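1. model the structure of this input:
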Amino acid sequence: MPLVCEVKLSKTDGVVVTITNADGKITQTISADGTTLKLEVAGESETSTFVQTAESIAITCKTFTLDAETVTVTSTKDTKHTSSQKFTVESTQDMALKTSTNLKIEAGAAAEAKAPQVTVKADATLTLESGATAKLDGGGMCEIKGGLVKLN
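-> Modelled structure (predicted):
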């Protein structure tokens, strides 16, 4: 597998290093122009890029894998994760979701919480509401308890 390596140096455009693998039909390019560092790997049908400036890093690729013993992500501004398909978060041990202010969970079709034991606790007021039908089923026993219980 012979590789073709090319280095271009320019006082105005910076440096471009190109490595071409004709047998593997892959071209690797490293470029630095004084403001932007760009790494690109182009195959027959897919291209991945890494672009870094003084303020940002952008990675574009078909599959992105991060494998580490510990991962910490910190943001001083808004953080957003978006998927055009299914989004899954899994843990083999305990998992916590915590906010210092409000938490909103919204689904376009259905929402489900399932576990051998589920506890919902409100320190002041708990409101459960349905726009159409509400059903409470204890299976074996259903207990409703309060200082004053009102059934309408």
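
2. make it CA atoms for all contacts and neighbour counts henceforth
-> Will do.

3. and Glu40, how many residues sit next to it?
-> Residues contacting Glu40 under the criterion other CA atoms under 10 Å number 19.

4. how about it: what's its closest non-neighbour residue?
-> The shortest distance from Glu40 to any non-neighbouring residue, by CA to CA, 6 or more residues apart in numbering, is to Thr49 (4.4 Å).

5. another for comparison:
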Amino acid sequence: MTTLLCRIELNKQEGVLITVDNEADSIVHTIVLNDKSITTTSKGSSQTSTMIQTPDSISLSCKDFKLEADNISCHANQKTSHTSGGDFAISSDANFDASAVNDASLGANNVNVSGTTLIKAEGGMIKLQ
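-> Predicted structure coming up:
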């Protein structure tokens, strides 16, 4: 088993610093607790992930983010935004529903809609151009 260098520093001005250093694998984990935030960092030889928590926000920065649970529920009182610098996929092994109280739009250079059994469109007025 790898020997770890573990350190806890207490400082009245800087806060608390907890460090676990795995020199054999070039990995350093740190937790910094101060008067403004909690910062957790995991630094390897080529990648670093960071989580910063303040009283009003949580920020994550990493190469690969995975979330797994039986149920996931997200709620925003204002706005939700999902953006991808590459491909973006949404899929379900069961039903898929999307709805809006007001308008809904879908736009792209090309739009393909397919259904193996039925495609159904309903509305007070349907406009095809």
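
6. surely Ser73 of structure 2 is in a strand?
-> No: looking at Ser73 of structure 2 with DSSP: H, G, I helix; E, B strand; the rest coil, it is coil, so not inside a strand.

7. what residues are up against the residue most central in space within structure 1?
-> Centroid check for structure 1 by CA atoms, centre = their mean gives His81 as the closest residue, at 4.2 Å. His81 of structure 1 makes no contacts at all, as judged by CA atoms under 8 Å, 6 or more residues apart in numbering.

8. ok, back up a step: wait, the residue nearest to Glu40 of structure 1 touches Thr63, no?
-> No: look at Thr49 of structure 1 against Thr63 with CA atoms under 8 Å: they stay out of range, at 11.7 Å.

9. more neighbours: which of these two?
-> Legend: neighbour count by other CA under 10 Å for Thr49 of structure 1 and Thr63, higher for Thr49 (17 against 6).

10. who are the contact partners of the more buried one?
-> Taking CA under 8 Å, 6+ apart as the criterion, Thr49 of structure 1 is in contact with Lys38, Leu39, Glu40, Val41, Ala58, Ile59, Thr60, Cys61.

11. what subset of those residues is buried?
-> Buried by 16 or more other CA atoms under 10 Å: Lys38, Leu39, Glu40, Val41, out of the contacts of Thr49 of structure 1.

12. include distance to Ile19 of structure 1 and secondary structure when you put the residues you listed into TSV, please.
-> Below are these laid out as TSV (distance: CA to CA, whole Å; DSSP: H, G, I helix; E, B strand; the rest coil):
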residue	distance to Ile19 of structure 1	secondary structure
Lys38	14	strand
Leu39	11	strand
Glu40	10	strand
Val41	9	strand
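
13. of the residues you listed, closest to Ala54 of structure 1?
-> Checking the buried ones among the contacts of Thr49 of structure 1 against Ala54 of structure 1 with CA to CA, the nearest one is Lys38 at 12.4 Å.

14. OK, contacts around the closest one?
-> Here Lys38 of structure 1 is in contact with Thr29, Ile30, Ser31, Ala32, Thr49, Phe50, Val51, Gln52 (CA under 8 Å, 6+ apart).

15. okay, now Ser31 of structure 1: neighbour count?
-> 19.

16. ok, Lys8 of structure 1 next?
-> Neighbourhood size, Lys8 of structure 1 [other CA under 10 Å]: 11.

17. with the one 4 residues further on instead?
-> Neighbour count of Thr12 of structure 1, defined by other CA under 10 Å: 8.

18. same check, this time on Leu67 of structure 2
-> By the criterion of other CA under 10 Å, Leu67 of structure 2 has 5 neighbours.
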